[in-house]
Every structure is written in C-alpha cells, then in structure tokens.
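Novice: how would this look folded up:
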Amino acid sequence: MAAVSNLITTLMGTYVGMFVALPLAHKVYNFLTGAKRKAAVAAAAQESGILPDQQQALAEVEETNAQFAEDASEVGAVEHVPLWVTLPVLSIMGIATAVISVGYSNQLVFSYLVMCALVVLGAYLAKWTRNKIPSLIWLTTIVAALCSPISPVADFFVQTLSAVPFLSITTVVLTCAGLSLGKDIGLLKKIGWKIVPVGLVAITASFILATIIAEFALGFWN
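Specialist: Sure, this is the predicted structure:
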C-alpha cells in the first residue's frame, strides 16, 4: 500500500507541481518582492516626471508586474540547443553509466532508443500545442498510459524500460542539475533569501496535494 501511495504521489506530483505549485510559488514571489519593486518603480517614475503622482506609478507597476518572469527566465536560462544534439549526448552518458552499473547488453541500448523515441514524441506534442501543455506532462501521461494494466502493450514497455537501472538515470540527471545550478549561482544570489520560501512553497504544495490525491484514491479503492 505504501508503494502504491508513493507511485500515485510521484505521478500526480508532476501535474500538481506544473499547474498548481509553480503558479502558487509565482504569487508568493510577487508578494515577497512587491513592496520593494513598487517603491523603486514609483520613485523612478516620479523622478523622471513621466507620472504625476505615486498612485499612478503604483498602478503602472501592477499592470507591468513582470519581475518574477524576468528572474525565472534568467535562472536556468540556457542557449537553445537542438534536441537532436542533446538527446544523443545524454543517451550516451546514460548508457555509459548503466554499463558501469550492470554491464553492456543489446537490451540496454534498445531501451534507450525507446526512451529517446518517447522523448521526441513528447517534445513534438508540446510544440504542436505551442507549449501550452509542456513536454514533461505529455511524456508523463503517455508513458503512464502505455505502462498501465489496461494497456495492451504494457508488458512490452514495462520490460523494456525496466532494463535501464534507475540509479544510472538519476546520476545523469543530478549531474546536469549540478552543472545548471553552478552556472546560475550569481543569479540565485541576486534573488537572495526569497528563493527559500518560494522553493518551499512549490515543494510543499506539490507534495501535500499529491499525497491527498493518493490517500483519496487508496481510500476509494478500499
């Protein structure tokens, strides 16, 4: 039961995090930076003489509230690298890590080819929807559907994807995350302490809401 609850929480956490936790974190960031940002823009507006009073300056700030979007776009922003470049590189890294862990096999390479195909499909669908539905959501939904008990191809995909050691994928992901974090140290310092409560809100909201869904599902089944 604990494993089922963890599985549901992990799966639903993707959707909750994308559509609930991140927008909530956005609001928290705006709340934490709002007063300072309004004062700075109002002072600049009055000094320039563009706006006659501070109230109009504050109204203008409310309409152009883009500070969080700018900071968020800077943190983690990278030059666009085509998928056809990144996917082979990450696949080679993943295969090399898996070979060190469990040894080489044709099944391992085939499994990575299947995963690459799924990633390309998710990226294509995201582009098709103009990124209104992110590729992560597409990929999570598609793989969950393919591996569900009602899927006629569930056995094939479960067996194929299980050939890849989970820790080998985790190693590659954490390596990329560490490199990205190191690149953005300066920008994270610019945001300062506000990143802590914003991050806690995103993580906590995602976990709690996903856990509630998992508990409801298990209680409903019982």
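
Novice: could you use CA atoms for every contact and neighbour count after this?
Specialist: OK.

Novice: residue 138 against residue 125, yeah?
Specialist: Yes. Using Cα atoms under 8 Å, residue 138 makes contact with residue 125 at a distance of 7.0 Å.

Novice: contacting residues for the closest residue to residue 102 other than its chain neighbours?
Specialist: Spatial nearest neighbour of residue 102, chain neighbours left out: residue 165 (7.7 Å); criterion: Cα to Cα, 6 or more residues apart in numbering. Residues in contact with residue 165 (Cα atoms under 8 Å, 6 or more residues apart in numbering) are 98, 101-102.

Novice: quick one more, to check against the first:
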Amino acid sequence: MLIGGFLGVQRWKPIGGRARAVSTHLMDVSIVFFLAGLGTQIGPSLTKFTNIGPAILLQEVGHVLGTVILALPVAVALGLGRTAIGATWSIDRESYLAFAIQRFGVRSPEYRGVFAVWVLGSVFGAVFISLLAGLLGGLDFFDPRALALGLGLGSASMMLGGVGALSILYPEMAGEIMALAALSNLVTNIVGFYAGVFIALPMCQKLYTMWSRIFGRDDLGRRVRGGALLGSAAGGKTGGSAHARSGAAAVEADEPAVTDTVDVNGIEADPTVLRSPRTWLTAFAATGVAGILLNTLGTGSMRPLDVVGVTILLVLTAIALVLARLVPAVPSSIWVLALATIASATFLPIGPFIASTTQNINVLFAGLPMIALIGMSLGRDVKALRSLSWKIIIVALMTFTASFVAAAVIAQVAFHF
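Specialist: Sure thing, here's the model as predicted:
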C-alpha cells in the first residue's frame, strides 16, 4: 500500500486519470477475488459454531453496535460529514474496505472514511489495542475472558497485540485467552461482515442524519442552519448513489482523460473504461496470474493444486459479478463471500475438495494487487484525505476503542449474569 501510494502521489511521472481508470477495472475483479479467498478460509470452520457459547455470540453485538453508538456522534461533531459513516460503521478491515469500494465508489466520502481508518488500523492498530487491553486488564474490573472475547475485532494483528498484553498480565490463562480471542475473531469474520452490512451500516446512516441535525452539520461537515441541512443531506445521499451507478457507465477508453476536473470533495474526475468481454478477460487473467505468483513468493511454495484453487476463486468471482448484475441491490462482495463460504463448508460434498485446493493460498498474499491498486489511487484522493487532518485519527481511535470495550462489556455481563 505504501509503495502504491508513493507511485500515486509522486509528481516526477504522475499517474493520470486514464491509468487510474484501468486500475479501477482491475480493482473490481481483484477485490471480489480477495473476498472469494477469504470465504474459502471461513467455510471449513463453520462446524465450530456448534460449540460456541452465548458469551461469544453476544459479544459480536458489541463489535457491531459499539462503533455506531459511541464513535459516530464524535465524528459528526468534529465535522467529518458523510466521511463519518465510513469511519464508524465498523473497524474497517479488508473485507469492509472491499465492500465500501463497491457500495459507495472510490470517490465518495464514505469510502474515504473507511480507507483512512483502514490505513490507521494497519499502521498502529495492533499497538493501540495492545496498550488498551493492557490498561483495561490492569484495572481488575474485567474478567480476562471477557477482554479476550472483545479482541475478536476481525483483525489478526490487533487480536494478537491484545492477546500478548493480556498474556503478560495473566500468564496462567494465556492459553485460554488465545483460544477465546481466536474463536471470537473467527465469529467476527464469519458473521460480523454481514451484521455490519445489513445492521450496522443502515443504523449508522440513519443515526448520521439525526446527529447531523443535532450538531448542525451538512454532508461536508460545515456548520449550517436547520433549513439548509435538509437539502444537503438529501443531496449527499443521492450524490453517493449516483456515483455508485456511474461506475458502470461505459465510455470509450481512448477518449481524453478529464484529469483537471475536480469535484466538490477535491477529487479528480477519471474517465471510465469500456467494459467489454476482452477487458474482463484481461482483468481476470491478470488477477489470476498475479495471485499465483505472489502466493508462491509469499508462502515459499507452489503446488499444482494452487492453480486449480485460484481458478476456482476466479470462477466464484465471475459468478458473483454476474449475480450482482442480475440483482443490483446485492453487491458482488456479499455474493462472493457467501458463495465461497458455503462452497468450502465441509458438510457439502464439494466442500472438502474446494477447501483442499485453496488451503495453501494465503488470501493476504493473493490480495496484494488490490492493496497496491488502492495505494495508487491516492494521487486522486490525497487532497481530500489531507483535509481530514487530525480529526480522523481521533475518530479511528474512538472506533477501535468502542468496538473492543462494548464487546468486552457485553461478554462480561454474559459471563457473570
């Protein structure tokens, strides 16, 4: 992401709107491919739900609602506008980032909120959670098991950072803390994404309207009087959906790029690429070859079955994109994660085969092209991201804290009552 970001913002050989338009097309495929790989890692673990207790299930409510209830009003009060929605509807890890790109589009304020929190979480999220877990663990108020369940944030690095801190405080419970945190993280990865998309996000959007009225802010975060806020909120909502639809608009790729045009959020307008069968085939081939190559380099090994596994992931990607076109209300990110999870579940006849062909594919290695392409888009977004300044740091820390603490409190109640 850092290398892609450097290429995106450097001025010696700028990446223009036409190149970014091509990268957006590639990103559409690589994002769904990444989620397909994530689903095949989740599917074989579905049977573990039979042994999950109420405390582990209830803590997911804290992860879903904690950020919306606690962090959203702070973000609106600080003047982030609709960026507050993206920054607080979840802790914004990779699957949420992929969904935001498809749901809102890369030029939307909601996406910038998701992207900013994702970057901050990637850079110092594990350190922050380890400090927070150590602080709360040292208060002797929380049951260590409740704090362990709260660490199921959907981020492996944040979970391990918190587990390390709690294991130092409670060395005799280190094994149990690790097991509970890992199981909680699994639950978050399986159901947290769907809960975030279908529960937390709609709730966040509705509460955003309420808090915007209370704090007198418009969709750009500016202070306004009550009458002006209605029109702004309506305009922001339609503007976001209009952009999401514009991503499917077909324009000839050889038309002049409109790189000097800037919208109200300070983002350059890029042309779009004609989505022909040839361009789709090229995007799929590039994604598959890059996935095999980077997985081989990252894991240090390559099996013939890995090629079969990548092919299966590409097939799932294609099916999801077709289904999303047939049912526009459900984005391909939702389709592919559900399809891949179910297809690799061990209780289905084909599940063990799909799981065996994809078990050596590290989804983070295979998904690196997506991360690089996101970084390269910074040349378009850097002005808007810079305008968020220190405020997004406060909101990100609030989001991480709210998710962890709310889940730990609910787990504490479940354990003791």
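
Novice: give me the TM-score for this pair.
Specialist: The TM-score (TM-score structural alignment, normalised by the length of the first structure) is 0.66; 197 aligned residues with a Cα RMSD of 4.0 Å.

Novice: before we move on, back to that, mind checking which of the contacts of residue 165 of the first structure land in helices?
Specialist: Residues of the contacts of residue 165 of the first structure located in helices (DSSP state H): 98, 101-102.

Novice: residue 112 of the first structure maps to what in the second structure?
Specialist: Under the alignment (TM-score structural alignment), residue 112 of the first structure pairs with residue 310 in the second structure.

Novice: shouldn't that match be in contact with residue 288?
Specialist: Yes. Residue 310 of the second structure is in contact with residue 288 according to Cα under 8 Å; the separation is 6.3 Å.

Novice: looking at those two, which is more packed in?
Specialist: Taking other Cα atoms under 10 Å, residue 310 of the second structure and residue 288 do not tie; residue 310 has more neighbours (23 against 20).

Novice: helix/strand/coil for the more buried one?
Specialist: Secondary structure state of residue 310 of the second structure, per DSSP: H, G, I helix; E, B strand; the rest coil, is helix.

Novice: so the most centrally placed residue in the second structure is in which element?
Specialist: The second structure has residue 96 as the residue nearest its centroid, 2.1 Å off, counting by Cα atoms, centre = their mean. Element membership of residue 96 of the second structure [criterion: DSSP states H and E] is helix 94-104.

Novice: tell me where the stretch 101-250 of the second structure has helices.
Specialist: Using DSSP state H, counting those that start in this stretch, the helices of the stretch 101-250 of the second structure run over 109-137, 144-150, 156-169, 174-187, 193-195, 201-215, 226-246.

Novice: and for the stretch 301-417 of the second structure?
Specialist: Listed in chain order, the helices of the stretch 301-417 of the second structure (DSSP H, counting those that start in this stretch) span 304-326, 332-343, 351-358, 363-366, 368-376, 378-388, 391-416.

Novice: of these, which is nearest residue 73 of the second structure?
Specialist: Closest to residue 73 of the second structure of those, according to Cα to Cα: helix 391-416, at 9.7 Å.

Novice: packing partners for the closest one?
Specialist: With contacts taken as 3 or more Cα pairs under 8 Å, 6 or more residues apart in numbering; DSSP states H and E, helix 391-416 of the second structure sits against helix 54-66, helix 72-77, helix 83-88, helix 109-137, helix 144-150.

Novice: now distance to residue 195 of the second structure and mean neighbour count too, for those helices, in a markdown table please.
Specialist: A markdown table is the format used below for these (distance: least, Cα to Cα, whole Å; neighbours: other Cα atoms under 10 Å):
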| stretch | distance to residue 195 of the second structure | mean neighbour count |
| --- | --- | --- |
| helix 54-66 | 7 | 24 |
| helix 72-77 | 17 | 23 |
| helix 83-88 | 14 | 30 |
| helix 109-137 | 16 | 21 |
| helix 144-150 | 16 | 28 |
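
Novice: to residue 156 of the second structure, which of these lies closest?
Specialist: Among these, helix 109-137 comes nearest to residue 156 of the second structure, with 8.8 Å by Cα to Cα.

Novice: tell me the helices and strands packed up against that closest one.
Specialist: By 3+ Cα pairs under 8 Å, 6+ apart, helix 109-137 of the second structure packs against helix 83-88, helix 94-104, helix 144-150, helix 156-169, helix 391-416.

Novice: just name the most buried of those helices.
Specialist: Of those, the one with the most neighbours on average (mean count of other Cα atoms under 10 Å) is helix 83-88, at a mean of 30.

Novice: that older thread, could you dump the helices and strands packed on helix 109-137 of the second structure to TSV with distance to residue 122 of the second structure?
Specialist: What follows is these, written out as TSV (distance: least, Cα to Cα, whole Å):
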stretch	distance to residue 122 of the second structure
helix 83-88	14
helix 94-104	10
helix 144-150	19
helix 156-169	8
helix 391-416	11
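
Novice: of all those helices, which lies closest to residue 282 of the second structure?
Specialist: When these are compared by Cα to Cα, helix 94-104 sits nearest residue 282 of the second structure, at 20.0 Å.

Novice: out of the helices and strands packed on helix 391-416 of the second structure, which is closest to residue 305 of the second structure?
Specialist: Residue 305 of the second structure sits nearest to helix 109-137 of all those, at 31.1 Å, using Cα to Cα.
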